[in-house]
Structures are given as structure tokens and as C-alpha cells.
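Trainee: got a predicted structure here, sequence first:
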Amino acid sequence: MAGKRPSDTPQQSREERLKAALKANLARRKAQSRARQAGQEDRAAGKAPGGQQEKD
């Protein structure tokens, strides 16, 4: 089979997929957390979600 390493077992490839999925999930969660934090800081400074000043 082309492209497969002889040392790859189904368990190893599964672990690699899980590791990659976990890494992607963590990166996505960090980005969401950063976006939420930035949104909270904007609201505290009186800015609307679009970055414009809120009108009273």
C-alpha cells in the first residue's frame, strides 16, 4: 500500500488522529476564549460588538 509506513499500526494511527483532533479543539477553544475576553473588554470600554461606540 502506497503512503503507509510499515511501522504504523491501527492503534498508532488512531492515536495520531486523536492527538491532532485534541490539538485543533484546544486551539479553537483558546481562540473562542480570546474573542470572549476581547468582547468583555470592549463592553467595559463602552464599545459595541462591531467596535463602534455604544449610543446611550
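Mentor: Nice, thanks for sending it over.
Trainee: CA atoms for contacts and neighbours, from now on please.
Mentor: Fine.
Trainee: would you say residue 7 is within a helix?
Mentor: No - if the criterion is DSSP: H, G, I helix; E, B strand; the rest coil, then residue 7 is coil and not within a helix.
Trainee: against residue 20, how distant is it?
Mentor: Spatial separation of residue 7 from residue 20 under the definition Cα to Cα, to the nearest Å is 19 Å.
Trainee: ok, and here's another one to check against it:
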Amino acid sequence: MTRKAPPEKPSPDDREDRLKAALKANLARRKAQARARATPRDQGRDDGDKNKD
């Protein structure tokens, strides 16, 4: 029976790259959520001047 070599530990650079990618994805997701939340509120604000007369 042959033995398998133990899996190599990922290098610190690999971990850093994964963390960078996760942070970038998280930031993009949060920005998209913020844009989605801001859009409905801002649509009705332009009509405020029409009813002043």
C-alpha cells in the first residue's frame, strides 16, 4: 500500500490573496446594497416643489 504525501500548507501569500479577494467581493456587495437602499428614497424627492403654490 502506498502512502499519500501529506497536503502542503498554503503559503502566507496564498492566504493574503484569498483575503484580498474576499475583502474586495465583500466591499462590492456592500456598495451594491447601499445603492439599492438609496434608490427608492431618492426617486420621490424631486416632486416637492410642485405642490408649493
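Mentor: That came through fine. Every value quoted in this text rests on a predicted model; they were computed, and no experiment measured them.
Trainee: got a TM-score for the two of them?
Mentor: Put the two chains on top of each other and the TM-score (TM-score structural alignment, normalised by the length of the second structure) is 0.63; 43 aligned residues with a Cα RMSD of 2.2 Å.
Trainee: hmm, back to that, more crowded one of residue 7 and residue 20 of the first structure?
Mentor: Neighbours per residue, other Cα atoms under 10 Å: of residue 7 of the first structure and residue 20, the larger number sits with residue 20, 12 against 7.
Trainee: so what corresponds to that one in the second structure?
Mentor: Here residue 20 of the first structure is matched to residue 22 in the second structure, going by TM-score structural alignment.
Trainee: the helix or strand hosting that match against the first structure, how far on average?
Mentor: Taking DSSP states H and E as the criterion, residue 22 of the second structure maps to helix 12-43. Superposed on the first structure, helix 12-43 of the second structure shows a mean distance of 0.6 Å to its aligned residues (mean Cα distance after the TM-score superposition for the first structure).
Trainee: give the buried residues for that helix.
Mentor: For helix 12-43 of the second structure, the neighbour count (16 or more other Cα atoms under 10 Å) marks no residue as buried.
Trainee: quick one: distance of it to the chain centre.
Mentor: Here the centre of helix 12-43 of the second structure is set off from its chain's centre by 2 Å, with Cα atoms, centre = their mean, to the nearest Å.
Trainee: done for today, thanks.
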